[in-house]
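Colleague: Mind looking at a prediction? Sequence and model below.
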Amino acid sequence: MYNGDEKVIIVEGKSDKIKVREVLIEPAEIVCTNGTIGQTELEDLADRLFDRDVYILTDADDSGEKLRKQLKRELPEARHIYIDRTYRQVESCPGHHLASVLIRAGFDADTVFLKKNDLRW
């Protein structure tokens, strides 16, 4: 269901969605794939997100990379946001790191999460 937000962030799980929502201060739809997504669901998602600014933010692990590759095939225009591999999961990465990567991707994130010298352009 389209809620009027032009930007869409695709994440793996509900915990990732909650974490992103805590840091983000602009309206954006956050779509959960629940870790995996079937081909039919993926095609439906691609159709639903046509003409929207789509960003893919998956975990920095094997399952996240597998999902990212699937999404890349169906949503070739999507932009990719990466967390540092040392944090492995979006839900467990520090708020300052997530805010930093979201800001670099062009989102408005709550700067209260940023620490001095953490935002590297």
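Modeller: Received the coordinates, thanks.

Colleague: going forward, measure contacts between C-alpha atoms and count neighbours the same way
Modeller: Will do.

Colleague: what's the neighbour count on residue 81?
Modeller: As a burial measure, residue 81 scores 16 neighbours (other Cα atoms under 10 Å).

Colleague: What ranges does the chain have for its strands?
Modeller: Assigned by DSSP state E, the strands in the chain fall at 7-11, 29-32, 53-57, 79-81.

Colleague: in this structure, which helix has the most residues?
Modeller: In the chain, assigned by DSSP state H, the helix with the most residues is helix 62-74.

Colleague: Identify whichever of the strands of the chain lies nearest to residue 65.
Modeller: strand 53-57 (10.0 Å; Cα to Cα).

Colleague: ok, residues contacting that closest one?
Modeller: With contact meaning Cα atoms under 8 Å, 6 or more residues apart in numbering, strand 53-57 is reached by 6-12, 68, 71, 77-83, 90.

Colleague: Narrow these to just the buried residues.
Modeller: Buried residues within those, counting neighbours by 16 or more other Cα atoms under 10 Å: 7, 8, 9, 10, 11, 12, 68, 71, 78, 81, 83, 90.

Colleague: and here's the other structure:
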Amino acid sequence: MKIKEIIVVEGKDDTRAIQRAVNADTIETNGSAISQETIEKIKLAQRVRGVIVFTDPDFPGEKIRKYIVEHVPDCKHAFIDKKHALPSHGRGLGVEHASPKVIQEALRDAQQMEAYGEEWISKDELIDAGLIGGPKAKGRRERMGEILKIGYTNGKQLHKRIMMFQISKEEFTKALKIVLQEEQD
């Protein structure tokens, strides 16, 4: 599988995992302290070939993603779930632990975040759906992130991602039905 866009990852291990899964070029951020030089490379890559940001599903990975979005807003974003980013042994969490199949699926499903537009799903609807507050909220958000392919979020981030990815009320309702049905099974 050949990827046209340049994939932004956190480090060398992520680059090796990407290259095991697909034929693609990468830019490594070398952690969360992204240099201005790296931002300039990402800007150039976006102009020339397009960029897919593919960071780890953890706090530092989200911090890197947000920083890139601030400076290079039109990138696509790929996400993997935490359960697919765990090593078979030892500690850590990251893209480097994902299987080639999981990486391929995440890249195939990469989406471009859009500027905020019309609010289709309100924060009150997220609360009513049990996605913010309550004993099952975290698990429900985790599963919604998987279904909608927007990654795991906390309650505040969920509303933001729904807006950025322009998730329609229909898509949201369909995903929520799946989550609630799975809870009953």
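Modeller: Looks like it arrived, so ask away. Since we're looking at a predicted model, the values are computed, not measured.

Colleague: Can you list the residue ranges for helices in the first structure?
Modeller: Using DSSP H, the helices of the first structure run over 14-23, 39-48, 62-74, 95-104.

Colleague: how distant is the second one from the center of its chain?
Modeller: Shown here is helix 39-48 of the first structure, whose average C-alpha point lies 17 Å from the average C-alpha point of the whole chain (Cα atoms, centre = their mean, to the nearest Å).

Colleague: Buried residues in stretch 173-180 of the second structure, which are they?
Modeller: Those would be 175, 176, 179, for stretch 173-180 of the second structure by 16+ other Cα under 10 Å.

Colleague: Relative to residue 138 of the second structure, which of those is nearest.
Modeller: For those, the closest approach to residue 138 of the second structure (Cα to Cα) belongs to residue 179, at 11.9 Å.

Colleague: separation between the residue nearest in space to the middle of the second structure and residue 57 of the second structure?
Modeller: Nearest residue to the geometric centre of the second structure (Cα atoms, centre = their mean): residue 79, 3.1 Å. Residue 79 of the second structure is 7 Å from residue 57 of the second structure, where distance means Cα to Cα, to the nearest Å.

Colleague: so what secondary structure elements neighbour the helix ranked longest in the second structure?
Modeller: Criterion DSSP H: the longest helix present in the second structure is helix 169-184. Applying 3 or more Cα pairs under 8 Å, 6 or more residues apart in numbering; DSSP states H and E, one finds that helix 169-184 of the second structure makes contact with helix 137-148.

Colleague: Who are the packing partners of the following helix or strand past the helix it packs on?
Modeller: With elements assigned by DSSP states H and E, the helix or strand that comes after helix 137-148 of the second structure is helix 155-164. Applying 3+ Cα pairs under 8 Å, 6+ apart, we find helix 155-164 of the second structure packed against no helix or strand.

Colleague: now the angle from helix 155-164 of the second structure to helix 169-184?
Modeller: For helix 155-164 of the second structure against helix 169-184, the angle by axes from the mean of the first three to the mean of the last three Cα atoms, to 10 degrees is 140 degrees.

Colleague: could you check the angle helix 137-148 makes with helix 155-164 of the second structure?
Modeller: Using the same axes, to 10 degrees, helix 155-164 of the second structure lies at 20 degrees relative to helix 137-148.

Colleague: What range does helix 155-164 of the second structure cover in the first structure?
Modeller: Across the first structure, nothing matches helix 155-164 of the second structure (TM-score structural alignment).

Colleague: and that helix, which residues are buried?
Modeller: Across helix 155-164 of the second structure, burial judged by 16+ other Cα under 10 Å covers 155, 158, 159, 161, 162, 163, 164.

Colleague: Closest one of these to residue 104 of the second structure?
Modeller: Checking those against residue 104 of the second structure with Cα to Cα, the nearest one is residue 161 at 21.9 Å.

Colleague: Distance of that closest one relative to residue 141 of the second structure?
Modeller: Distance of residue 161 of the second structure to residue 141 of the second structure, computed by Cα to Cα: 12 Å.

Colleague: Could you do residue 23 of the second structure as well?
Modeller: Note on residue 23 of the second structure: its distance to residue 141 of the second structure, by Cα to Cα, is 32 Å.

Colleague: For the two, indicate the residue with more neighbours.
Modeller: Of the pair residue 23 of the second structure and residue 141, residue 141 is the one with more neighbours under other Cα under 10 Å, namely 23 against 11.
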